[in-house]
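K.L.:
Here is a sequence with its predicted model. Questions after.
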Amino acid sequence: MWIEWYSLNDRIYNLFIDPDWLMHPTELQLIQLARQVGGVAQQAQTAYQQAQAGLQLERLFTLESVATADGTRQALHTVAKLTELHQAHQQMFAKFVPAVMEQLAAAIATLPAEKVHEYQQGLVSTLNRTLAEQAEFYANRDRWIAAVREMFTIVDEHRDVISIEDGQLLFHDDDVIDRYEAAQQVINDIHAYEVAHMQEKMARAAASSAYLAALEKGATQ
């Protein structure tokens, strides 16, 4: 979660340098709520990745998963388990978001009028982006799961036009291979997108967390 909120630097300066500057009591609550949102988003991502690792998804992309009907059934079973995991995490996050945003709106409403616009344009818009990024992750994961399921369903339903030679999966029907490769392309595109953006998102989250921690520390001293 990246705080594009230019007055944050001023607030940090005021908290630690200017003894006469006082933070409105509600601002501390807003900072704590912002940290909560960022923390929950990061925890959700970490928990998701840990649970996903337990499914050993790398086994889906081995020759064994398509070479035999039993291997493909096992692969589809793993995809079903991933779907359950994905939906559970998505539902938990969906329940959290309305509650915390309601608290945020209620807190902002108690601020002096001159501060309301500042927080709506700064903090709220930034939190909305954090939530949008998490929603994007879930949407991409929906597409990834659907594409993996499609890939194995194609193999399972068209095994009569598929063979394995010299460790390679060969298709003997152009329509079938086109569908298979289209599913693979979706999988590869989503993976490439996630890898490209992961480091950037982690850097934004770390910077935001440091800002908010400094503000909260100063406000409570």
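P.N.:
Received the coordinates, thanks. Only a predicted model underlies this, so the values are computations on that prediction, with no experimental measurement involved.
K.L.:
contacts, neighbours, all on C-alpha from now
P.N.:
OK.
K.L.:
Pull out the buried residues from stretch 145-159.
P.N.:
Buried residues in stretch 145-159, counting neighbours by 16 or more other Cα atoms under 10 Å, are found at 145-156.
K.L.:
which one of the residues you listed is nearest Met202?
P.N.:
Ile145 (23.6 Å; Cα to Cα).
K.L.:
before we move on, back to that, could you tell me which of the buried residues of stretch 145-159 belong to helices?
P.N.:
For the buried residues of stretch 145-159, membership in helices holds for 145-156, with DSSP state H as the criterion.
K.L.:
picking up where we left off before, same list (the buried residues of stretch 145-159) but as JSON lines, adding distance to Ala205.
P.N.:
JSON lines is the format used below for the buried residues of stretch 145-159 (distance: Cα to Cα, whole Å):
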{"residue": "Ile145", "distance to Ala205": "26"}
{"residue": "Ala146", "distance to Ala205": "29"}
{"residue": "Ala147", "distance to Ala205": "29"}
{"residue": "Val148", "distance to Ala205": "30"}
{"residue": "Arg149", "distance to Ala205": "32"}
{"residue": "Glu150", "distance to Ala205": "34"}
{"residue": "Met151", "distance to Ala205": "34"}
{"residue": "Phe152", "distance to Ala205": "36"}
{"residue": "Thr153", "distance to Ala205": "38"}
{"residue": "Ile154", "distance to Ala205": "40"}
{"residue": "Val155", "distance to Ala205": "41"}
{"residue": "Asp156", "distance to Ala205": "42"}
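K.L.:
what about the strands in this protein?
P.N.:
162-165, 168-171 (DSSP state E).
K.L.:
Looking at those strands, which is nearest to Leu8?
P.N.:
Using Cα to Cα, the nearest of these to Leu8 is strand 168-171, at 56.2 Å.
K.L.:
And the closest one, what does it pack against?
P.N.:
strand 162-165 (3 or more Cα pairs under 8 Å, 6 or more residues apart in numbering; DSSP states H and E).
K.L.:
Could you give the number of residues near Leu131?
P.N.:
Leu131 has 19 neighbouring residues, counting by other Cα atoms under 10 Å.
K.L.:
ok, it - contacts?
P.N.:
41, 97 (Cα atoms under 8 Å, 6 or more residues apart in numbering).
K.L.:
And it, how far from Gln50?
P.N.:
As for Leu131, its distance to Gln50 is 21 Å (criterion: Cα to Cα, to the nearest Å).
K.L.:
Please compare the first structure with the one that follows:
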Amino acid sequence: MAAKILLIALLALASSHALASDPSPLQDFCVADMDSKVRVNGFVCKDPTVVKAEDFFSTGLDKAGDTGKKLGSNVTAVNVNKIVGLNTLGISMVRIDYAPKGLNAPHTHPRATEILTVIEGQLFVGFVTSNSDNGNRLFTKMLKKGDVFVFPEGLIHFQFNPGHTNTVAIGALSSQNPGTITIANAVFGSKPPISDEVLAKAFQVDKKTIDWLQAQF
């Protein structure tokens, strides 16, 4: 009896894990119909008889992104909003450009694991585990050209270029639309703003500090 209960529990765990990421496609492709008014989890399929090769195509990843922003980095995403043929295929990618001392600020992808490859330059990268599993343990690594690093799904992670030359990285993500939550933007730049009383207590600082931080976003 105990063995049967354990088997059921393992099957339930396996099935829940299978449903945790994008669902598997049930046909060759489901090119997103961005003009459809129907709302589903993903995008409605375009009529396959009008699908073109261009629905699976994009250009521009050879061009450097603008790193002249405050943080000195730029993310060029290639997801289902860029290539409609990615709909239901469970994959997307990004090009990230970093100026010297450029930072891709701490953020999460709520629907995807990311695997990152450094193409040029160097990066200091890291992620933080969840509160309960490993007590917010920090994993970091210095990467050079050709190195690869994985950021598990949903965990806060970052990349920083410590060098004096530009860095380029390519990332692949296990979702057609992984989403991005930049921690500082979400906490201090929400609309409407989170109460300064709540944030002051959460971060154990005074309200003036919170007001100043919110003003930056």
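P.N.:
Now that the structure is in, tell me what you want to look at. Everything quoted here is computed from the prediction, not taken from an experiment.
K.L.:
care to give me the TM-score?
P.N.:
In this superposition the chains share a TM-score of 0.19, using TM-score structural alignment, normalised by the length of the second structure; 71 aligned residues with a Cα RMSD of 5.9 Å.
K.L.:
before we move on, back to that, present the strands of the first structure as CSV; the columns should include mean neighbour count.
P.N.:
Listed next are the strands of the first structure as CSV, based on neighbours: other Cα atoms under 10 Å:
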stretch, mean neighbour count
strand 162-165, 13
strand 168-171, 14
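K.L.:
Closest one to Ala207 of the first structure out of the ones in helices among the buried residues of stretch 145-159 of the first structure, please.
P.N.:
Of all those, the one with the least separation from Ala207 of the first structure (Cα to Cα) is Ile145, at 31.5 Å.
K.L.:
gap between Ala3 of the second structure and Ala14 of the second structure?
P.N.:
Distance of Ala3 of the second structure to Ala14 of the second structure, computed by Cα to Cα: 16 Å.
K.L.:
got it, and Leu213 of the second structure?
P.N.:
Distance, Leu213 of the second structure to Ala14 of the second structure, using Cα to Cα: 43 Å.
K.L.:
coming back round to it: and Ala3 and Ala14 of the second structure? which has more neighbours close in?
P.N.:
Ala14 (11 against 8).
K.L.:
Which element, helix or strand, includes that one?
P.N.:
Using DSSP states H and E, Ala14 of the second structure sits in helix 2-18.
K.L.:
who does the helix or strand following that helix touch, helix- and strand-wise?
P.N.:
Next helix or strand after helix 2-18 of the second structure toward the C-terminus (DSSP H and E): strand 73-78. In this structure, strand 73-78 of the second structure packs against strand 92-98, strand 103-108, with contacts taken as 3+ Cα pairs under 8 Å, 6+ apart.
K.L.:
The last one versus strand 92-98: what angle between them?
P.N.:
Here strand 103-108 of the second structure runs at an angle of 140 degrees relative to strand 92-98 (axes from the mean of the first three to the mean of the last three Cα atoms, to 10 degrees).
K.L.:
Show me where the first structure has its helices.
P.N.:
Going by DSSP H, the first structure shows helices at 7-17, 25-53, 64-67, 69-109, 113-119, 125-157, 174-220.
K.L.:
Tell me the helices and strands packed up against the shortest one.
P.N.:
Think helix 64-67 of the first structure. For helix 64-67 of the first structure, the elements it packs on are helix 69-109, helix 125-157, judged by 3+ Cα pairs under 8 Å, 6+ apart.
K.L.:
go on, the second one?
P.N.:
Using 3+ Cα pairs under 8 Å, 6+ apart as the contact criterion, the neighbours of helix 25-53 of the first structure among helices and strands are helix 69-109, helix 125-157, helix 174-220.
K.L.:
Out of those, which one sits most buried?
P.N.:
helix 125-157 (a mean of 17; mean count of other Cα atoms under 10 Å).
K.L.:
between it and helix 69-109, how many degrees?
P.N.:
170 degrees.
K.L.:
what's the nearest residue to Tyr211 of the first structure if we skip its chain neighbours?
P.N.:
Leu8 (7.5 Å; Cα to Cα, 6 or more residues apart in numbering).
K.L.:
What about that neighbour, how many residues nearby?
P.N.:
If you count neighbours by other Cα under 10 Å, Leu8 of the first structure ends up with 16.
K.L.:
my guess is it meets Ala213, correct?
P.N.:
No: using Cα atoms under 8 Å as the test, Leu8 of the first structure is too far from Ala213 to be in contact (11.4 Å).
K.L.:
Show me what the helix or strand hosting Val198 of the second structure is in contact with.
P.N.:
Following DSSP H and E, one finds Val198 of the second structure within helix 196-203. For helix 196-203 of the second structure, the surrounding residues in contact (Cα under 8 Å, 6+ apart) are 206-207, 209-211.
K.L.:
Packing partners of whichever strand or helix holds Asn185 of the second structure?
P.N.:
Using DSSP H and E, Asn185 of the second structure maps to helix 183-188. Contact analysis of helix 183-188 of the second structure by 3+ Cα pairs under 8 Å, 6+ apart lists strand 103-108, helix 207-215 as its packing neighbours.
K.L.:
Make CSV from the strands of the first structure and add distance to Ile187 of the first structure to it.
P.N.:
Formatted as CSV, the strands of the first structure follow (distance: least, Cα to Cα, whole Å):
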stretch, distance to Ile187 of the first structure
strand 162-165, 21
strand 168-171, 18
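K.L.:
Out of these, the one nearest Phe137 of the first structure is which?
P.N.:
Of the strands of the first structure, nearest to Phe137 of the first structure by Cα to Cα is strand 168-171, at 30.7 Å.
K.L.:
re earlier: out of the strands of the first structure, the one nearest Glu102 of the first structure is which?
P.N.:
strand 168-171 (52.6 Å).
K.L.:
Run the chain-centre distance for the closest one.
P.N.:
34 Å (Cα atoms, centre = their mean, to the nearest Å).
K.L.:
Gln45 of the first structure versus Ile177 of the first structure, what's the distance?
P.N.:
34 Å.
K.L.:
repeat for Gly71 of the first structure
P.N.:
Counting by Cα to Cα, the gap from Gly71 of the first structure to Gln45 of the first structure is 29 Å.
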